[in-house]
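A.B. asks: coords below, sequence missing:
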């Protein structure tokens, strides 16, 4: 990993509650939106996906075959290498575009920095990491905005492009769809362990590799296979994002705990109690929506709720899915069939110990 030689700083120690790139906690977000009520917005027939859908990004149609995707994401440090933090933050921000079936075009840096406590060169290292990942995605970083703040934060605002008829969204799952996950889980418990100095170098290396892997191939493969419903797995965890997809689609789902892949070391760290506040909030919020079978271990239950950073795509794919899985494997992705969509109460999830 890249390190600054001039000054050794544990960035995660400056990040209260670090451990996931959590969006506003689900319960808090629900309360906020209920309190705000409908927000006044001008009527725009070209706004294909906006605030009301609660999707990964907004989509504005430009023409019959072009639509803009707009999104933003930023968070506090989850690793101690400035360069790797920048890479992870950029991959995480770009992920929303891929989750909508699009390609990123341009990005703007967003940064908050404690200028009196940390050297500006360190921020430059963070931004170099972000630029490296954006460049690999064919996305130009064209500027940004920085403020002085006691807690460092970094991310990007991203504009992408997609065909209006090939968008992926959370509200188009159908009964019988198979649930495919393209990355293993566990970045939340690993990030929490990193903050406490308890994660080995091998475990950190595997987590960083996963978090900096773009979802570009996963999104392209999903669109080519005719998948209509997808989302990326981030702060709400696998079960939280699946719940949102099922609720938006008016359906229920099953998850096969024994099929869900975990990052190296994640199981052991969950067993040792490295559980982030975001993950605990996910468990609490989903308690009334998720039924977990007795044979599912406590560690698996934690990881299914684990608040992820730059996780994989979760697709609801129509059967058969063998060719889709083979295409994902050929692209080097750790894609796994982890469940299915079924008729039932809106947003309900049953977690079984094994695939029936």
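C.D. replies: Nice, I can see it. Quantities reported herein were computed from a predicted structural model and do not represent experimental measurements.
A.B. asks: okay, CA-based contacts and neighbour counts for the rest of this
C.D. replies: Noted.
A.B. asks: for the stretch 1-150 of the chain, what spans make up the strands?
C.D. replies: 47-49, 58-63, 66-75, 103-113, 140-148 (DSSP state E, counting those that start in this stretch).
A.B. asks: Check it against this one:
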């Protein structure tokens, strides 16, 4: 292990921060054929949702997703655990329960020792075990950069499917995990994050979003998505566009990792944060005199971030209490959905 290079030194980016630029992605998908002609495909590529959903004849729905990325940490097991947690999250965000996974592995042969690769796979399998699912197979190739992730299959009943496009005016918005993973990643890359900060980073990125399965049984919960590489603004905008509503974000209520503000003030910002703002900043109304560091946190790419839950306003505090009791103490009500153009208005 001592002769192996740092995993992060072999990657141009890391985690969900290495996603394609959101505006480029929109252009790439714009001319793709719609999958809507298949009657049993309940969720396809028509909206920017977290996974595909196929309904079987008995009303059971199959949820399918895939997610993979380059390392944002140097510890192999932690990389595997974070990547697996992130991939499984898409099933929870749709209201489903995962049933098995397939590993996706790309490694630069000759640059990383086989035992290091084995530790990455072990970390991913460990997290799948915590979610109660097996890694049932997979595929591997030789790549210039390390890549690891999963294809995950889950199930739910049709009535439990929660898209990101079904928010209702008057809904409250709850975020289940704190923001700041991207600035922590930037500090890790520059070896500037202390041990306590690293523990906080790993704790939040390996916390399974399994509460989504429970939330989907509540008719007061209208829409769910997980917040990943496009940040709270990018994924919030997807919610607003899907529903045709204005999302109002209370920036003062946004939960942050303990060191996030300080790191952002010191300039630990990812390139993905800048790309995100360039892609969708024209659809966001900011308060006058908002400092750059705070805006960077709004576009901060979240690897294995929390669920963004849109629920009936009158039920929001009860739902928030349930989420916190389920093991998400940082969960907060961070905004609301209003009638208006599909954009975001930041207040506070």
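C.D. replies: Good, I have the coordinates. Predicted model only: the values in this text are computed from it and were never measured.
A.B. asks: Let me see the TM-score of these two.
C.D. replies: TM-score of the superposed chains, computed with TM-score structural alignment, normalised by the length of the second structure, equals 0.96; 346 aligned residues with a C-alpha RMSD of 1.5 Å.
A.B. asks: Would you convert the strands of the stretch 1-150 of the first structure into TSV that also reports distance to residue 183 of the first structure?
C.D. replies: As requested, the strands of the stretch 1-150 of the first structure are exported to TSV (distance: least, C-alpha to C-alpha, whole Å):
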stretch	distance to residue 183 of the first structure
strand 47-49	26
strand 58-63	24
strand 66-75	19
strand 103-113	19
strand 140-148	26
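A.B. asks: wait, which of those strands is closest to residue 326 of the first structure?
C.D. replies: strand 103-113 (22.2 Å; C-alpha to C-alpha).
A.B. asks: Output the contacting helices and strands for that closest one.
C.D. replies: Other helices and strands packing on strand 103-113 of the first structure, by 3 or more C-alpha pairs under 8 Å, 6 or more residues apart in numbering; DSSP states H and E, are helix 82-99, helix 120-136, strand 140-148, strand 153-162.
A.B. asks: tell me, the third one lands on which residues of the second structure?
C.D. replies: Strand 140-148 of the first structure corresponds to residues 134-142 in the second structure, going by TM-score structural alignment.
A.B. asks: Now do that stretch: everything it contacts.
C.D. replies: Here stretch 134-142 of the second structure makes contact (C-alpha atoms under 8 Å, 6 or more residues apart in numbering) with 99-109, 125, 128.
A.B. asks: Show the buried residues in those residues.
C.D. replies: For these, a burial check counting by 16 or more other C-alpha atoms under 10 Å picks out 99-107, 125, 128.
A.B. asks: Need those in a markdown table (columns: distance to residue 83 of the second structure).
C.D. replies: Below are these laid out as a markdown table (distance: C-alpha to C-alpha, whole Å):
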| residue | distance to residue 83 of the second structure |
| --- | --- |
| 99 | 17 |
| 100 | 15 |
| 101 | 12 |
| 102 | 13 |
| 103 | 10 |
| 104 | 10 |
| 105 | 11 |
| 106 | 13 |
| 107 | 15 |
| 125 | 11 |
| 128 | 10 |
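A.B. asks: ok, back up a step: which stretch among the helices and strands packed on strand 103-113 of the first structure is buried most, on average?
C.D. replies: Of these, the one with the most neighbours on average (mean count of other C-alpha atoms under 10 Å) is helix 82-99, at a mean of 30.
A.B. asks: Now do that one: which elements does it pack against?
C.D. replies: For helix 82-99 of the first structure, the packing partners by 3+ C-alpha pairs under 8 Å, 6+ apart come out as strand 66-75, strand 103-113, helix 120-136, strand 153-162, helix 201-211, helix 216-224, strand 229-232.
A.B. asks: and those as JSON lines, adding distance to residue 144 of the first structure?
C.D. replies: What follows is those, written out as JSON lines (distance: least, C-alpha to C-alpha, whole Å):
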{"stretch": "strand 66-75", "distance to residue 144 of the first structure": "12"}
{"stretch": "strand 103-113", "distance to residue 144 of the first structure": "4"}
{"stretch": "helix 120-136", "distance to residue 144 of the first structure": "11"}
{"stretch": "strand 153-162", "distance to residue 144 of the first structure": "8"}
{"stretch": "helix 201-211", "distance to residue 144 of the first structure": "23"}
{"stretch": "helix 216-224", "distance to residue 144 of the first structure": "23"}
{"stretch": "strand 229-232", "distance to residue 144 of the first structure": "24"}
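A.B. asks: Using TSV, lay out the helices and strands packed on strand 103-113 of the first structure together with distance to residue 182 of the first structure.
C.D. replies: Putting these into TSV (distance: least, C-alpha to C-alpha, whole Å) gives the following:
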stretch	distance to residue 182 of the first structure
helix 82-99	12
helix 120-136	19
strand 140-148	26
strand 153-162	21
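A.B. asks: Give me the most central residue, the first structure.
C.D. replies: The C-alpha lying nearest the average C-alpha coordinate of the first structure belongs to residue 234 (C-alpha atoms, centre = their mean; 2.7 Å).
A.B. asks: thinking again about what came up before, of all the helices and strands packed on helix 82-99 of the first structure, which one is nearest residue 329 of the first structure?
C.D. replies: Comparison of those against residue 329 of the first structure by C-alpha to C-alpha identifies helix 216-224 as nearest, at 9.9 Å.
A.B. asks: Now do that closest one: everything it contacts.
C.D. replies: 95, 98-103, 137, 166-168, 182, 313, 315, 324, 327-328, 331, 333.
A.B. asks: follow-up on the earlier one: give me the aligned partner of the residue nearest to the centre of the first structure over in the second structure.
C.D. replies: In the second structure, residue 234 of the first structure lands on residue 228 (TM-score structural alignment).
A.B. asks: so what's the residue lying closest to that match once chain neighbours are set aside up against?
C.D. replies: Nearest residue to residue 228 of the second structure, sequence neighbours excluded (C-alpha to C-alpha, 6 or more residues apart in numbering): residue 302, at 4.3 Å. Listed by C-alpha under 8 Å, 6+ apart, the contact set of residue 302 of the second structure reads 16-17, 179-182, 227-231.
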